[in-house]
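Visitor: Everything below, folded, please.
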Amino acid sequence: MSDPKVPGVRPYHQPAGGWGALKAVAGALVDQETVVEGGKTLMRANQPEGFDCPGCAWPDPKHTSSFEFCENGAKAVAWEATSKRATPQVFAEHTVSELLTWTDHQIEDLGRLTEPMAYDPADDRYKPITWDEAFARTAAGLKALKDPNEAEFYASGRASNEAAFLYQLMARRFGTNNFPDCSNMCHEPTSVGLPDSIGLGKGSVTLEDFDHADLIMCFGHNPGTNHPRMMATLREASRRGATILAFNPLKERALEKFASPQDPVEMATLSSTPIASAYFQVKIGGDALLVQGMMKALLAMETRDGGVLDHDFILEHTAGFEAVVASVEALDWATIEAGSGLSRARIEEAAAVYAKAKAAILCYGMGLTQHRDSSGAVQQLVNLLLLKGNIGRPGAGICPLRGHSNVQGNRTVGIWEKPSTVMLDSLRDVFGFEPPRQHGHTVVEAIEAIERGDSKVFVGLGGNFAVAAPDPVRTFAAMRKLDLAVHVATKPNRTHLLVGKHAILLPCLGRTEMDVRAGVRQSVTVEDSMSMVHASRGLNPPASEHLMSEPAIVAGIAAATFGQDPLVDWPGLADDYDAIRDLIARVFPGAFDDYNDKVRVPGGFRLPVGPTNRVWKTATGKANFIVHDPKGGDPRRGDPDVMILTTLRSHDQYNTTIYGNDDRYRGVFGRRDVIFANPDDLARMGLAQGDLVDLGAAFDETGERVVRAFTVVARDIPPGCLAAYYPETNVVISLDDHDQRSGTPAYKSAPVRLRKHQARWPNGAAAATAVP
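Guide: Below is the predicted model:
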């Protein structure tokens, strides 16, 4: 439905992957001025003796090929291994106020940070300081607080297990559980929803399970962009005859057809492999009702024909079956069709495919977890699997698709604002101090606390917190109220420029770089989406002689804060990551036993995953069917003129990092200021493709939460639904609009109003985006 008359928008008919991917990899290496060294670096990505790619958390196969990287992984590596440098001289040439006028791409494209810097408000510039001074200033800011809970310790999922463990230990030694982390913004509904259902907030499958599944159901994810290494797995499944069903508001190219850059035949013949055998374009936020409709259809089939449900499994391994059956049967088809956006016939079609499958895997991404009722939706996915005993046997299970390469590992080793009593007791027993028991802040709660003035110091272990968070109108203003912000980072980003009274930048090693401490080359460890833990060892020389590793930086802050700590040898841990792993093993017995020995085995080891073996650590001792109890309500609030926006990542993007302005698979080139809309909706509103439009938060009376002068593009998307890029449209995501159980912002279901571009909005306020 693209119109070539719209500048930068044209049809893209090629498959995902293929020559387009190879061309993009070459372009990324050239853009970051690292063609030769970057090419060498890529050959060590995801290899047993190499480094773990920071691009995604898809697991490594047991038998790696000559290159185990994808297009977007290559971009992530090139972005980190760039020869560009953001030196103090660069910051001397530009004030913070000037840098704030740059695009996010331009800010990060300055290159790698090279030495510690502190913000000078008198000169509005970052200026170099020594590491000792940086640690002393950070410690002074923390010790000046009246209450430890006035500090927020944010963690990005790119941090290693070793860095994350030291980080949580430092913060709890300080006295707080305030760990707003990137999980809060993506897969927290998994962490909240799955434990009630199966006793663990992680997936149950292994990579080998995909070799045995005859059905793979994909809900709310775009693997070609967000976890492209998964495409090799889906391709192999399709080629051996497995059925793949896609459930998503937009058709994504990678779920339609894919050409493997490692297949000489496909590359030479310009052929491809079909991926999804059927595509179900569910309405934004309609997944839970869709799944309940499939369950309703399955129950009808069982009543009519029998042999559909796994009654032995249900009887032996589950609880709550009768209540869910009653709830689903009470739902009428009109409600299901209206809420899911799919007809009864199409839902029954999907259910019939599932009924015939002998082993099914259900995958889901943030298209399902970033709504007002995401935790409940996750539990409905589990209900569907439990009906046929599709958890805990080969080729079957639940597969949450994580983004950052160690976001799951961070949570495993203690980065969580709601820690378990067992973990806190273990910390007490191992280290000899009483950790705080009060639950800490999520991302949304942290922003609210900073906004109120209750939190005054922010320490960020990686990430681009303010840009990743919702509602920049409130978030940006809150960050500017801080007494002190300390950022551990490889590159500058916009959050670093939202300075309050004091701000410090601490440059760290990247995943690709050699980490030598006390004369010994160190390795770190990470956990992938399927609970495999393995080592990562960088090979490149550091971007600057002044860089420090994340574990060493955390230990340096702790040593400066606690002085001669009788309970934790912070300097010793900074120099010996084996010692950190020994402590992890002591705090988490059973999970990390013989950690150092296991991680030295190529491929690493798998953490215990009870549901894989049908061990259910729930209150009932069984897997629980859970009745759907919608918590979020209708985001449209009964207003028929309100539409629902889902935010998207482009193909030239990784989370908040914008590599470039192309979104090849969606046919958008050289721009990001577009909004995808159903053509019938456009006609109804008197709009045409190519028109300039404004997009405003539906229930914001201030007129501040508006993006202006975007170009509307007709696209095959359900009526009443819109799609646009993140983070540009975060301005319309209210801080108060989030999953009611987990607090995850509703980036995928924002109530909005779409209008032809105008100078002012109806309430008289000037229509304007939230600029820094």
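
Visitor: rest of the way, CA atoms for contacts and neighbours
Guide: OK.

Visitor: what's the following helix or strand after the helix ranked longest in the chain?
Guide: Of all the segments of type helix in the chain, defined by DSSP state H, the longest one is helix 287-304. As assigned by DSSP states H and E, the chain's next helix or strand after helix 287-304 is helix 311-317.

Visitor: Just give me how far that next one sits from the chain centre.
Guide: 34 Å (Cα atoms, centre = their mean, to the nearest Å).

Visitor: For P189, give its distance to P541.
Guide: Distance, P189 to P541, by Cα to Cα, to the nearest Å: 39 Å.

Visitor: Let's see this one next, to set against the first:
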Amino acid sequence: MEKEKKEPAAENPYKLLDLKLTKVEKWAAGIPAVMAAFGDLFEEGVPIRGTRALFRMNQMGGFDCPSCAWPDPDDDRSPLGEYCENGAKALAEEATTKKVTADFFKKNSVFDLAKLTDFEIGRKGRLAEPVYLPKGGTHYQPISWDDAFKKIAEHLNALETPDQAAFYTSGRTSNEASFLYQLFAKEFGTNNMPDCSNMCHETSGTALLPTIGIGKGTVKLNDFYDTDVIVIIGQNPGTNAPRMMSALEKGKKNGAKIIAINPLPEAGLMGFHNPQQINGIIGSGAKLADLYLPVKINGDMELLKAIGLLLIDFEKKSPGEVFDQKFIADKTIGYDAFIKQFDHYKLEDLAAASGVSQAAIYEAAQMLAFKKRIIFCWGMGLTQQPNGVEMIQEIVNLLLLKGSIGKPGAGVCPVRGHSNVQGNRTMMINEKPSNEQLDRIQKVFGFDPPREHGYDVVGVIKAMHESKVKVFFSMGGNFLSATPDTTFTAKALRKLNLSVSVSTKLNRSHLVHGQEALILPTFSRSDIDMVNGEPQFVSTENSMGVVQSSKGMLKPISDKLVNETQIVCRMAIATLGRRSVIDWQRYANSYDAVRDDIEKCIPGFENYNLRVRHKEGFYLPNAAREGNFITKKFGDRAPFTLTSIPENVLAPDEYMMATTRTHDQFNTTIYGLDDRYRGIKNERRVIFMNQKDIEKAGFADGEKVDLFNYDNGIERIAPLFIIVSYQIPEGNTMTYFPETNVLVSINNVVRGSNMPASKFVKIKIKKHNPKIYELIDQL
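Guide: From the prediction side, this is the model:
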């Protein structure tokens, strides 16, 4: 199996650990979450340094959590801490004093490092100095910052066209750095700006912009506290946004009902033990979901249609009491055509296709029928489906029927992943900038930015594969492990002339690289960022449109780190030289100067430097939140969208697979090897299956299997997984990413948003064949 290869492994090693099955939990958080949070600080050897920082994270005047984008309360914040277990784990990895230096790379070849698991790679510590991998080299070696920027400039300026470069952004990047990053790319001459939105919530923006006039959510945190019904669909708050459970608990106490829709009965949907309350420590905690609907993978559309069908029936029986006819008449368009389509639907057919019983669907419709204050929340369980755009538009349809958008306690809430992914897009990190945005750039800075749309994530992978992109600059993130079709993506990255990664920690993307490669270490959110002897702050935008300051407090682990803003400025100075019309040194010297020019370019940032210094930050404009739907096609009206039912057909030996996180990871960062709430300990290579499917296929619970995908006639293999019997709809399976990203075809994308459809992967499962590795080597 351990056959020597010329190239480092692009995936986690194919080896099993020692799987232990524990109790599947029916509630989340509580004392176990507190113990896990502080356990990581002790494991990293920073109990005092880390704890001090924890009590400043998400506090007014403190620093923004580097993990999820769930908002902080506008007013009072808990003195016990505004953080969750995963936020504490993220901080532990930032606060660690373990260092990855040039001496570490001297002792460890790229090939040998790739033999480690993602968990082991991430535990090596903080990157402490810039390093360079020459063409044909086996070990990264030290390089000065000046020489690193000179190397980048040489490669960029040698390109035949600026479009042979691409500039990727992760959601960790601040507003200030993001703005300068896109400004540099545009002055350099390209809109090739793929970003992590292209893999998580691009679908949300694509669905919402033409329907309500803005590609963001419309609710505030306080809306959760005073609403009638909260619908959570395709999202797992207990793992992906744990602080959301506090908001759900508060809403429940004030009378809200919660409907949970998901293939798995996740603990964070069912119950919550608030560790900051006596009831959460020694009591029974709070029940969350009043109704759980176990929808099949990609059965969401049928379920939404079934609910719509029943609501129409309720309205016929009680005219004007179910639908908000005045809202429909004043604020929408296309109502009659929308209602007419339901003549062709039958409840029994929709229910069967969704996997949810007619009785449960009726109960859900009844909970919604005579309520007006309704919030719909969703995550990647919807956005990474091939028809995700249409499913979100169907959610909007239901809210428009009810008049449940643009009023207190009602609206849409896409639960964003990374902490500033929404801010990145506001700062014009976008491969498809609008003409209005480009016109403002031209007016303020005096150069004509490129107008042709650039590559998104899927597009840039294909472009690299075809050698159309030769330099790839990654501002944060772990591109290889986050993207689909791992083998295909790895081959694409290896064709680059130069790959550059701005990072805080080592990850697998540093080990699968271009012919030459640079790793540039930068500050974390929690680090003190000094410029000209003065501590600086940056700003971020949370998932509800609040812009707030973030000021680190920890002494950096190395004096060779450079902040992201100065990395962009120094790259621009080295690359563009005298041909630039922008004073990049001014920005390098002052974050206030950056904010002054953001104010000139982006609506909603008036008096930026003044308002961002308010302790609670400020809200960006959101017309839809106020009930004003300004769409390009329909003026001041929100259109009902006609959507279709998908045809999901599986062969007798096929299963539908969705990828998911464990509770011990955030995106591609692996904090540990347990999935506590699902009862998995010390293993990641598992596949959750329905017991009936296991028996029907002649498998056994605990058996070793190999997984295959054959999209586009290409065989993709993920070997050596353990079957775990689980409560999941028949025909459906669930696995962890990035271990099964290899099975997600580069062409399996969401219609409209071109996102990878990682929650909709057709697979075949075969008994494990030890000779499978020889076939993988050939592939």
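
Visitor: and the residue minimising distance to the centre of the first structure, what does it touch?
Guide: The geometric centre of the first structure, computed from its C-alpha atoms, lies nearest to G403 (Cα atoms, centre = their mean), at 4.0 Å. Residues counted as contacts of G403 of the first structure (Cα atoms under 8 Å, 6 or more residues apart in numbering) are G55, C56, A57, N226, H227.

Visitor: Mind checking which of these are in helices?
Guide: Short answer: the contacts of G403 of the first structure in helices (DSSP H) are N226.

Visitor: which of the contacts of G403 of the first structure lies closest to P121 of the first structure?
Guide: Closest approach between the contacts of G403 of the first structure and P121 of the first structure, by Cα to Cα: G55, at 35.3 Å.

Visitor: Identify the residue of the second structure aligned to that closest one.
Guide: Residue correspondence to the second structure (TM-score structural alignment): G55 of the first structure is matched to S67.

Visitor: And F247 of the first structure, by the same measure?
Guide: Match for F247 of the first structure (TM-score structural alignment): I261.

Visitor: show me the contacts for that match.
Guide: Taking Cα under 8 Å, 6+ apart as the test, what I261 of the second structure contacts is V231, I232, I233, G234, Y292, L293, P294, V295.

Visitor: conserved subset of these in the first structure?
Guide: Comparing these with the first structure on both residues aligned by TM-score structural alignment, their matches' Cα atoms under 8 Å, the contacts found in both are V231, I232, I233, G234, Y292, L293, P294, V295.

Visitor: which among those residues gets closest to A658 of the second structure?
Guide: For A658 of the second structure, the nearest member of these is G234. The distance, counting by Cα to Cα, is 11.2 Å.

Visitor: Next up, identify which helix or strand the nearest residue to the closest one once chain neighbours are set aside is on.
Guide: What sits nearest to G234 of the second structure in space, not counting adjacent residues and going by Cα to Cα, 6 or more residues apart in numbering, is G381, at 3.8 Å. Assigned by DSSP H and E, G381 of the second structure falls within helix 380-383.

Visitor: What about the closest residue to K62 of the first structure other than its chain neighbours, how many residues nearby?
Guide: Nearest in space to K62 of the first structure, with sequence neighbours left out and distances taken as Cα to Cα, 6+ apart, is G603 at 6.7 Å. Residues lying near G603 of the first structure (other Cα atoms under 10 Å) number 22.

Visitor: do the same with M553 of the second structure
Guide: Counted with other Cα under 10 Å, the neighbours of M553 of the second structure add up to 19.

Visitor: Quick one: residues contacting whatever residue of the first structure lines up with it.
Guide: Aligned counterpart of M553 of the second structure in the first structure: L539 (TM-score structural alignment). L539 of the first structure makes contact with T41, G50, F51, T512, E513, M514 under the criterion Cα under 8 Å, 6+ apart.
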